[in-house]
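S.K.: This is the structure alone, sequence omitted:
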């Protein structure tokens, strides 16, 4: 159990689609503990396994103090009018841009006992579900920016201390 360091933009694990979890073993249980520990600090809405260097389909969330996780999540539903909404990412620190997201989202996956988990909601939860499943597909929120927004984000990344 540990707060794991967050991988930053440029790390190949962030751009590779994550593999499904085939067997729930001690390694997967340890991954879930680390994901939960890593999402607990204030200001973190979600952490996907690739962000801590693990190419498996799993993420944790922390929305209004409700902390949890889901394994093998699939974004099965989005609805409402897509809207540009302010968004940031732990893997692209210091940036905040408007990404296009749906106001409602639903994810289906499993827990450590293999039971179905359904996460569904609006607002920040919907945004986090879309953001974290994007990570598992090898996408970052900057991929959802307008061309002008993406150019600005890339400029900020190149000028950052961490890149």
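M.R.: Arrived safely, thanks for sending. It should be emphasised that the depicted structure is a prediction, and the values quoted were computed from it without experimental measurement.
S.K.: From here on, just use CA atoms for contacts and neighbour counts.
M.R.: OK.
S.K.: residues of stretch 11-26 that come out buried?
M.R.: Neighbour counts over stretch 11-26 (16 or more other Cα atoms under 10 Å) mark 13-15, 17-18 as buried.
S.K.: how near is residue 88 to residue 95?
M.R.: Distance, residue 88 to residue 95, by Cα to Cα, to the nearest Å: 6 Å.
S.K.: second one coming, line it up with the first:
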């Protein structure tokens, strides 16, 4: 397992849609393990392959120690509730800043596990927010694009200031 450098905002690779995974092999399992180690080192609770410069549709989430880490390959939102919630979000690619983003309160996703088996999962709250956030990233939509222009500009300025002071 390897901890990879994380692609930082505004790197254009974060705006590129990721390709579907077609090979469910040891390389995919190694990528998932590397993503988990990289996410833990960041630290974070979710990461995608594009966050480490690999343009594939792979997500790793670890929201709580009891459930452990889960890997979602080629995830797709199949259904989203009409009810919306606000949740504070950030990114391993833009550390040190976060803001409130509106998301669907519940979602149902379909995805493959690392062995290629099709799975479905219904989620709400934080897990639903994470699914939407990471699938957006796989589609090339960085989370700050969900903010108003004014909030986005303020956040980018704050992030740039943090980068200059570190």
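M.R.: Okay, I see it. Everything numeric in this text was worked out from a predicted model, so none of it was measured.
S.K.: Any idea what the TM-score is?
M.R.: Overlay of the two chains. TM-score (TM-score structural alignment, normalised by the length of the first structure): 0.90; 163 aligned residues with a Cα RMSD of 1.9 Å.
S.K.: just to revisit the earlier point, tabulate the buried residues of stretch 11-26 of the first structure (CSV), appending distance to residue 60 of the first structure.
M.R.: What follows is these, written out as CSV (distance: Cα to Cα, whole Å):
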residue, distance to residue 60 of the first structure
13, 17
14, 16
15, 19
17, 17
18, 15
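S.K.: Quickly name whichever of these is closest to residue 150 of the first structure.
M.R.: residue 15 (16.2 Å; Cα to Cα).
S.K.: what number of residues lie near the closest residue to that closest one other than its chain neighbours?
M.R.: Nearest non-adjacent residue to residue 15 of the first structure, counting by Cα to Cα, 6 or more residues apart in numbering: residue 138, 4.0 Å away. Counted with other Cα atoms under 10 Å, the neighbours of residue 138 of the first structure add up to 17.
S.K.: got it, and residue 27 of the first structure?
M.R.: Quick note: residue 27 of the first structure (other Cα under 10 Å) scores 10 neighbours.
S.K.: Same check on residue 10 of the second structure?
M.R.: With other Cα under 10 Å as criterion, residue 10 of the second structure counts 12.
S.K.: Am I right that it sits in a helix?
M.R.: No. Counting by DSSP: H, G, I helix; E, B strand; the rest coil, residue 10 of the second structure is not part of a helix but coil.
S.K.: what's the spacing between it and residue 161 of the second structure?
M.R.: Distance of residue 10 of the second structure to residue 161 of the second structure, given as Cα to Cα: 14 Å.
S.K.: residue in the second structure matching residue 23 of the first structure?
M.R.: In the second structure, the residue matched to residue 23 of the first structure (TM-score structural alignment) is residue 23.
S.K.: likewise residue 84 of the first structure?
M.R.: Under the alignment (TM-score structural alignment), residue 84 of the first structure pairs with residue 86 in the second structure.
S.K.: With the first structure overlaid, how far apart is the strand or helix carrying its match on average?
M.R.: Using DSSP states H and E, residue 86 of the second structure maps to strand 84-89. With mean Cα distance after the TM-score superposition for the first structure, strand 84-89 of the second structure departs from the first structure by a mean of 2.0 Å once superposed.
S.K.: Can you give the distance of that strand from its chain's centre?
M.R.: Chain-centre distance of strand 84-89 of the second structure: 15 Å, with Cα atoms, centre = their mean, to the nearest Å.
S.K.: Mind jotting down where the strands sit in the second structure?
M.R.: For the second structure, strands defined by DSSP state E occupy the ranges 46-48, 58-61, 70-80, 84-89, 99-104, 106-112, 118-124.
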